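**Student:** After the sequence you'll find the predicted model.
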Amino acid sequence: MNKKAILLIAMMAGLTGCVSHQTYNAIVNTQQLPALSKLCIQENNAIDPSKEYLSIIANRFETNKINTQVYAQQKPSDCKYTLTYDIKKSDDNTVAISKASLHLFDNGLQIHTAQYNMNDIFVFDKNKAAKDKLEPLVDQLSVK
């Protein structure tokens, strides 16, 4: 290989590590995720007082034919599967989501986490809408 080709490959490899990405960290194999018909979602007013993120998440589950019920503190007794969410915005005072995690539980035991992490070094989709970052995470949990 010539030096230009090696340099080009090295530059391309460096760029791939700098874009935002989605990771799905399963506690169990995704093939073992339950086919959900109902899911209870716990509100997170500390990070989502306007309920914008909650609305995006619940609507996407409904689109995927999974009934949702939102609860504030006490999990309803008829909820086998529950979901919590954590979202962090960028440190540069924008409203862009830099990290998001959806945690799926089966009777209180965590069975899966879907995560979005933005790499701040060189970001192409930093200002993507929250919907565009959260819906793929919901889809990952919506196994049929």
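**Tutor:** Cool, got the structure.
**Student:** C-alpha only now, for contacts and for neighbours.
**Tutor:** Fine.
**Student:** where's residue 101, which helix or strand?
**Tutor:** Using DSSP states H and E, residue 101 maps to strand 97-106.
**Student:** Use this one as the comparison:
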Amino acid sequence: MNLSLWIAAGLLTAVALTGGFSKAFIPRATLAAQHGGEWTQAAGPGFVKALGVLELLAAAGLILPAALGIAPVMVPVTAACWIALMVGAMITHGRLGQRGLVLLNSAYLALAAFVAWGRFGPWPFGG
């Protein structure tokens, strides 16, 4: 189970890195022109960039604390925060009628819930 939790955290990290880099470093107009990025038209540029930075921090928080052995409890805390982020993403994409993206965000939410449950519960680091 430990390996499954690491794999789930790794997958979420890849998602967070991809989304974080795109939101933090790609111009908002370019994001708005892409499928799934339409929501950025109504969001301020600072908000989009801040969300990107939060996703980059989430990528670090899902792997580095456990890998470095420094405050590994931050892994499930980060996973729990990712759940909240995915709820917001699901609401946003749902309002735009992007059902496929809502389902994708639901899958990310499920992975994050698995990591949070496993690391807070039966398989904590150092336990």
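**Tutor:** In hand now; what should we look at? What you see is a predicted model; the values in this text were computed from it and never measured.
**Student:** what's the TM between chain one and chain two?
**Tutor:** Remark: TM-score between the superposed chains equals 0.24 [TM-score structural alignment, normalised by the length of structure 2]; 56 aligned residues with a Cα RMSD of 4.9 Å.
**Student:** which SS state does residue 6 of structure 1 fall under?
**Tutor:** Secondary structure, DSSP: H, G, I helix; E, B strand; the rest coil: residue 6 of structure 1 is helix.
**Student:** For residue 12 of structure 1, see how far away it is.
**Tutor:** Between residue 6 of structure 1 and residue 12 of structure 1 the computed distance is 10 Å (Cα to Cα, to the nearest Å).
**Student:** before we move on, what about residue 100 of structure 1?
**Tutor:** Residue 100 of structure 1 is 27 Å from residue 12 of structure 1, by Cα to Cα.
**Student:** what's around residue 22 of structure 1, how many residues?
**Tutor:** 15 (other Cα atoms under 10 Å).
**Student:** Relative to residue 133 of structure 1, how far out is it?
**Tutor:** Counting by Cα to Cα - residue 22 of structure 1 and residue 133 of structure 1 are separated by 9 Å.
**Student:** Next, show the common contact partners of the two.
**Tutor:** Common contacts of residue 22 of structure 1 and residue 133, defined by Cα atoms under 8 Å, 6 or more residues apart in numbering, comprise residue 116.
**Student:** all strands for structure 1, in order.
**Tutor:** Ranges of strands in structure 1, per DSSP state E, are 21-25, 38-42, 67-71, 81-89, 97-106, 109-117.
**Student:** Sweet, I'm off.
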